[in-house]
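Trainee: for reference, the sequence and a predicted model appear below.
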Amino acid sequence: MQERTLQILEFDKIKKELAQHTASSLGKQKVADLVPCFDLAAVQKNQQATYEAATVLRLKGQVPLGGIRDIRPALRRAVIGSRLDVAELLDIAQTIAGGRKLKNFLEKVCAEQEALPHLEGLEQQVTPLREVEQAIRSCIDDHGDVLDSASPVLKQIRSRIRQAEQRVKRQLEQIIKSPAHQKMLQDPIVTIRQDRYCIPVKAEYRHHFGGMVHDQSASGATLFVEPEAVVSINNELREAKLQEEREIDRILTALTRQVGEVQEALAQNIQALAELDFLFAKAYYAKSIRAVQPKLNDQGYFKLVQARHPLIPAQDVVPTTFELGGGYTCMVITGPNTGGKTVTLKTLGLLTLMACAGLFIPAEEGSHVAVVSSVFADIGDEQSIEQSLSTFSSHMTNIVNILEQMDENSLLLFDELGAGTDPTEGAVLAMAILDHVHSRGARVVATTHYSELKAYAYSRPGVINASVEFDVESLQPTYRLLVGVPGRSNAFHIARRLGLREEIIETATSQISSDDRRIDHMLAELEASRKRAEQDRREAERLKQEVERLRQSLAKKEAQLEKEKERLVAEAKQQAGEKMARMLKEAEHIMDQLRQWQHQHQVVKEHQLIEAKKGLEQIKEATESRKVGITRSVVAQKRSQTFKAGDDVYVHTFGQKGQVLEKLSDQEYYVQLGIIKMKVKAGDMKKIKSKQSEQAALTRVQTKRETVSLELDIRGQTTDEAIAAVDKYLDDALLAGYQQVSIIHGKGTGQLRKGIQDFLRQHKRVKQFRLGGAGEGGSGVTVVTLK
């Protein structure tokens, strides 16, 4: 791999952005050591690891990576027996704690998700080492101070120190507060010099207090004297502090020995934690640039769908769709200066390097990247064809080195191939170089201004033209790559738009050969045809989506109607059952009366039989009437439909669509079914919308949708203003038939997001809402599903 290629394609800038997402110096070192790999199996493994980290980040939102330190120098010192200081021991405890938190986090995630083998393997390499961490924490606090409780001896020594300090301070305070000593002191304070308590005495009173002088001011007027009265106490205090230092040294030595005993486990922890920090940095970086995992191959096939250069700001970059290695292995890109040719080369090269380094690429799903044997680039910053000989020599030297090192699996990128010399010689030389590379089977993309190379692609199999689009009306490039269409000269159009006299343009045009004019005319027609085809394709795709949405809406409504019909039938059956039960109960009551009369009178009288029979008949009539009512309620909708000549209908009995020709009666019609005309009952068919009415409905929906966006941006508004805007927007979205919309409120303090989500909870037409996911804006966007 040429270091020059990495610099030209700015891979080092990608690493710098990636390093910003690491949580420790361990991860930063891994990023610094990152280089592209050109082995398919290794690249697939690295991409899978990045995918697992991105999956965890997508599911959990964040990963606990805090507290990890690079403790490898401390471990090496511990192994050779050198005592570690409190800062080093505290770093070790924090790293053990950070590793344990990350291990526990990954254990839970791996238990929930099965396809995370790489992360699971790294998690298992982390040993908790709770005993070492607790031993350090029990002796050293978070500020790096050794605790009194580190040992009984240390606690006793510090108690003596505090008592001695209190005694010496009391003694000295008595001196400085005495009226007799006020004039002898420079300031009435107690201070420390050379780790001993002193008082500031004027020089002329030096012998009044006895004791020792430990320091003096710059002018010599003030002496810092340790009075004779506190010398013995200070000596006792000094001795206790020396004992404290020896005890602390003993405690730290014991902790260092304990760390040295688990040095191998700690080293393995550091190695695993460094790799985890590196993997999640790649996942965070992929999320920040909306990158996806590319599909890899070793067949030299590239297909970048809506690819974006990761170093160009998102608001400025123009996505490019690019394909190479399928039907053609060589591409020649022509077009105007500053039109995007060089950016296209760099995008292809840089995304290939990123993929081979295990990074996701900023493109859409379905993008393919070939794992090549090497990537070579000759891309200069010069954009003028009036280059010096030294520049041409420099480019040719680089090209010679590339041709010597390349093989059939290489990717070659040439910017302005053959430029910097005589145009005729440069064009011929460029074609010879492309012929050589193409014959070797390597993948090559070259940009050029030479018109001779436009014909080159037509005469060589496996070679294709491409160009960057230029808008003649606005005199601005669109930065779109047009594959299969060579760039054409726009000089005359631009000159005419800028006001050059027509006779000058005509004179220049007359000096162009007829072949060149025919080619330019053909290219103009080809470009116009391409634009019309592209416009028709977009319109057809839009109509297709609208029709599909309409079809889904109709299917949903039909299902709702069917469900409502089933509910009504069930309710009618339930009511009929309850009515029947009451009728049976009444019939049983009448039978009981007959039996009672018979028992009382031995013989039932005629008028009693007539009354009982009349009651039973009334029950029968009510039951039969109820059955008829149920039957009528089931078919009422079918029979209530009326049809007229020309109505489009669907005939259930034949499963076909037809058209009503004539009304025979309210329940029977003459219907055309294909080539057959027949009588059909009204209950066997239903009216359907005609194509004209469907088109009219579709047109209304399209008209509304053309004025209503799928997103509403309310950033910068107050909560009240935003709620009013969201309320109106939801009404418009419902009229447009949208089922899901996005509200962009930004992250900020979260107050605007909370206010909007509280409003959405109360909205009767909001089915549900959620925060945006990966690629949708995250917590800065709320995605709303409408009823």
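Mentor: Looks like it came in fine. Numbers count the residues shown, from 1 in each chain.
Trainee: contacts and neighbour counts: CA atoms only from here.
Mentor: OK.
Trainee: ok, residue 784 to residue 438 distance?
Mentor: 52 Å (C-alpha to C-alpha, to the nearest Å).
Trainee: list the buried residues of stretch 559-579.
Mentor: Residues 569, 572-573, 576 are the ones in stretch 559-579 that count as buried (16 or more other C-alpha atoms under 10 Å).
Trainee: with stretch 177-194 instead?
Mentor: Buried residues in stretch 177-194 (16+ other C-alpha under 10 Å): 181, 184-186, 188, 190-191.
Trainee: return the closest of these with respect to residue 3.
Mentor: For the buried residues of stretch 177-194, the minimum distance to residue 3 (C-alpha to C-alpha) is 62.4 Å, reached by residue 191.
Trainee: and residue 658, that's in a strand?
Mentor: Yes. Under DSSP: H, G, I helix; E, B strand; the rest coil, residue 658 sits within a strand.
Trainee: what about it, neighbour count?
Mentor: 22 (other C-alpha atoms under 10 Å).
Trainee: list the contacts of it.
Mentor: The neighbours of residue 658, taking C-alpha atoms under 8 Å, 6 or more residues apart in numbering as the test, are 648-651, 671-674.
Trainee: go on, residue 547?
Mentor: With C-alpha under 8 Å, 6+ apart as the criterion, the residues that contact residue 547 are residue 698.
Trainee: tell me which helix or strand it sits in.
Mentor: Using DSSP states H and E, residue 547 maps to helix 514-601.
Trainee: show me what secondary structure element comes after that helix.
Mentor: Next along from helix 514-601, by DSSP H and E: helix 606-640.
Trainee: this is the other structure I want to compare:
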Amino acid sequence: MDEVTRKRLEFDRIIGFAQQFCLSDMGRDRLGEVSARGFVDGLHMELERVLELKNFLLEGHSLLFPVLPDTRRLLKKLGTVDAYLEPLELLDVHDLLQASSLLRTFMFRNRTLYPSVNDLTVRLWLEKSLQYEIKRIVDEQGRVMDTASDGLLQIRNELREGREVLRRKMERVLRRCQENGWLMEDTVAMKNGRLVLGLRVEYKYKLPGYIQDYSQTGQTVFIEPAEVLELHNRLQDLELAERREIERILRQMSSHIREELDNVLHNQDVMSEFDSLYGRARFAVDTGSVLPALENGGRLRIVRGYHPWLLITHRSRDEEVYPLDMELSEEERVLVISGPNAGGKSVAMKSVGLLCAMLLHGFLVPCHESSVFPLFDDIAIGIGDEQSIENDLSTFSSHLEQVRSILDAATPSTLVLIDELCSGTDVEEGSAIARAIIEELLAIGVKAVVTTHLGELKAYAHEREGVINGAMEFDRSSLSPSFRFIKGLPGSSFAFAMMQRLGFSEVLVQRAESFLDRESAGFDAMLDDLKTVLDENRRLREDLESERRDLEVRKRELSVREGELRLRKQELRQSVSREVQKEVELARKQIRKIVHEVKASPGVGKVEDARRRLQAMRSDAAVGTEAAMKVAEVSSAEDLSVSPGDMVRVLTTNTTGEVVSVDGDTVVVQCGTFRLTTSSGNVEKTSRKKVRRIERGESGSSGGPGWSARASSLESNRLDLRGLTGDEAVSEIERFIDKLRMNRIGTATIIHGKGTGALRLRITEYLKNNRYVKRFRLGEWSEGGAGVTVIEL
């Protein structure tokens, strides 16, 4: 793809926009130099790397190095034997090596996520000693540190001491001059690199020393006092020694880098390549670009594709950009797009070319992932309205010259784009030339997209195998283009509608229409009728497709729900089975105990008591079995969901209460004065009327305690007494302690709140005298503080 094509497609603008996302100038230059390459020449790998880096960014990662220095000039400088790097240049080398190490290490650790990028970064030279040496001698501000060498440390210590002595001496001389009134300025100044005092000119011989300068008015003389002359000279010698030592250190460090120059240059090359990929990945994130399917054949399928530059520029102005949907089979070699002026023909054609060009240069493209693009070796474009003044060519001559160049260079792997084919000349002759050009394109075997207004060319495209019509839709009701591409139909120019839109009088428009031959008018009317039918079919297909997608979603949801309910049913059966086994074992123990008591002390009273107890156990078992059966009969069609405030019955305990909270599959139920925590599958909704019947014992079982005896088991060791009187609280505590003992729970929490403290005192009084309470205390801060009492049985 030559420079002219890049410019006509506005591909250079895409490159320029993507360059701003690179980290360094060398990455930006590398991106600007990117050239098209074939699928087998590394394009697939390059696109995979850009895609992996895009995912890297979308996953919230960021590079461990915020900038990447451009080291090309300074490394080239090291090619000269006597050259050495300045401190800031050494820091750039350090940052390049550090960035290389960090990137290589990160990508290697995450090579399963970013395998293609790792294939590139694993080639980086992993080096630590040079980084360490550079940081040992140069600080973050680019200053050679005192510790760079023992000699430099000694020189700088002497410099500091000498400057301190000089400062004290100058201050003494300054005070003496001030006392004598000799000074024009009451400060120490610097002239010619020496510290001086500004004296009035008439007192210049009062102070022994060396005259360094005069003021512009000649009224002030700047004198270096004689007593600091020798010290100044000594400091100058030390400063010269410092510069020489620094230069020696820099030369030595540069020599070490020069020894590894090939490796450093290799890292520079890999990092610049990575930077160009990184810039393209950030561009993809910014524009919502994806990697479509790529094929070696000629099939083209663009789904919701956008002209990238329009997407970028219109977004900044908050203007809508219309997507392009287009599909051409491998046999459909040439697409002829027709339609109104300013209706989007040229934009659609250029969109195809620009998207293909981006892919060939390693860019992801703004379209849907289901799109399919063929791979071309080259792209050629001809613009119909260009003129060549310097070659003295008219518009049409310039156009034919472009087409000739395209035909001469085209191969079966070339994408050809021609805007307004053979416009600007006699319609009949232009149509004939256009047909001949398309025949030549078919003979070469290219894929081509051309735009036209020529009616004969539309008819030719309808009849010729391998050529297909396409139109840009026009909305007659609003007299404006809709920018939607329609395959298989030629488009009308809608010139008369455009006249109406632009404000021409109705009389003039009708007069123009009267000059149009009836055959042409009938053809346009037929196109309108056909378009209406196609639009209706399209809407029906879209409605059917929408309904199909909705049904698919509903089907998947029902399938998931059915699976969840089936699993929940299985879990409930297992849970009920375990509960029943526990109850059976408990019943066996009680029966053995009753039999033992009767044998130990036979008598009518004992036997009658044993009979009543066994009858109660049978009732318990009947109700328990009924609850278990209800749990087991949960079907996949039931709505088992409950919400806070619902009245429910806990199936395994036959207790009722109000749902306090729901967290996933966990439900907390307030049952009287205590709370149960259970699974959502172990509760069923019930009305408040039914709850009252159950609370009165009207559950359908025969009299006696029934399954309610199971309620003595606890699923919570917390008792909330807030809002109760002292007597009510004591009654609740008695029942609560009994249940704790029956369930062998040793520690529990009583919640009474802080309030006035009256309820807490009453509870404390009761607990002191309860023989089952071993000890009790107020809660810790994390347990509820003075609002709770923790008891131990």
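Mentor: Thanks, I have it. Owing to the predicted nature of the structure, the values given are computational and were not obtained by experimental measurement.
Trainee: show me what residue 436 of structure 2 aligns to in structure 1.
Mentor: Counting by TM-score structural alignment, residue 436 of structure 2 lines up with residue 432 in structure 1.
Trainee: where does its match land in three-state SS?
Mentor: helix.
Trainee: try the one 4 residues further on
Mentor: For residue 436 of structure 1, the assignment made with three-state DSSP gives helix.
Trainee: measure it to residue 425 of structure 1 for me?
Mentor: 17 Å.
Trainee: also residue 448 of structure 1?
Mentor: 14 Å.
Trainee: burial measure for residue 113 of structure 1, as a count.
Mentor: 14.
Trainee: so residue 256 of structure 1 makes contact with residue 88?
Mentor: No. Using C-alpha atoms under 8 Å, residue 256 of structure 1 is not in contact with residue 88, being 9.6 Å away.
Trainee: ok, the two, which is more surrounded?
Mentor: Shown here are residue 256 of structure 1 and residue 88; by other C-alpha under 10 Å, residue 256 has more neighbours (26 against 18).
Trainee: mind listing what that one touches?
Mentor: If a contact means C-alpha under 8 Å, 6+ apart, then residue 256 of structure 1 has 78, 81-84, 89 as its contacts.
Trainee: quick one on the thing from earlier: mark which of the contacts of residue 658 of structure 1 are buried, thanks.
Mentor: 648-651, 671-673.
Trainee: possible to save those residues as JSON lines with distance to residue 94 of structure 1 and secondary structure?
Mentor: Shown next, in JSON lines, are these (distance: C-alpha to C-alpha, whole Å; DSSP: H, G, I helix; E, B strand; the rest coil):
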{"residue": "648", "distance to residue 94 of structure 1": "77", "secondary structure": "strand"}
{"residue": "649", "distance to residue 94 of structure 1": "76", "secondary structure": "strand"}
{"residue": "650", "distance to residue 94 of structure 1": "74", "secondary structure": "strand"}
{"residue": "651", "distance to residue 94 of structure 1": "77", "secondary structure": "strand"}
{"residue": "671", "distance to residue 94 of structure 1": "85", "secondary structure": "strand"}
{"residue": "672", "distance to residue 94 of structure 1": "84", "secondary structure": "strand"}
{"residue": "673", "distance to residue 94 of structure 1": "82", "secondary structure": "strand"}
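Trainee: residue 448 and residue 425 of structure 1 - which one has more neighbours?
Mentor: residue 448 (23 against 11).
Trainee: what residue of structure 2 takes the place of that one?
Mentor: Matched to structure 2 by TM-score structural alignment, residue 448 of structure 1 sits across from residue 452.
Trainee: for that match, list the residues it contacts.
Mentor: 336-339, 419-421, 423 are the contacts of residue 452 of structure 2 under C-alpha under 8 Å, 6+ apart.
Trainee: quick one on the thing from earlier: out of the buried residues of stretch 559-579 of structure 1, who's nearest residue 638 of structure 1?
Mentor: Distances from residue 638 of structure 1 to these, taken by C-alpha to C-alpha, are shortest for residue 569, at 14.0 Å.
Trainee: ok, now how distant is the closest residue to the closest one other than its chain neighbours from residue 364 of structure 1?
Mentor: Closest residue to residue 569 of structure 1 apart from its sequence neighbours, by C-alpha to C-alpha, 6 or more residues apart in numbering: residue 634 at 6.4 Å. Computed as C-alpha to C-alpha, the residue 634 of structure 1 to residue 364 of structure 1 distance reads 52 Å.
Trainee: between those two, which is the more surrounded one?
Mentor: Using other C-alpha under 10 Å as the criterion, residue 634 of structure 1 and residue 364 rank with residue 364 on top: 18 against 15.
Trainee: which SS class is whatever residue of structure 2 lines up with the more buried one?
Mentor: Aligned by TM-score structural alignment, residue 364 of structure 1 pairs with residue 368 of structure 2. Classification of residue 368 of structure 2 using three-state DSSP returns coil.
Trainee: now for residue 120 of structure 2: which residues touch it?
Mentor: 270, 274.
Trainee: and for residue 465 of structure 2?
Mentor: Counting by C-alpha under 8 Å, 6+ apart, residue 465 of structure 2 touches residue 332.
Trainee: repeat that for residue 159 of structure 1.
Mentor: Contacts of residue 159 of structure 1 (C-alpha under 8 Å, 6+ apart): none.
Trainee: name the element the residue mapped onto it from structure 2 belongs to?
Mentor: Applying TM-score structural alignment, one finds that residue 159 of structure 1 aligns to residue 157 in structure 2. Using DSSP H and E, the element containing residue 157 of structure 2 is helix 150-180.
Trainee: buried stuff in that helix?
Mentor: Result for helix 150-180 of structure 2 [16+ other C-alpha under 10 Å]: buried residues 152, 155-156, 159, 162, 166, 170, 173-174, 177-178.
Trainee: and which of these is nearest residue 272 of structure 2?
Mentor: When the buried residues of helix 150-180 of structure 2 are ranked by distance to residue 272 of structure 2 (C-alpha to C-alpha), residue 152 comes first, at 36.6 Å.
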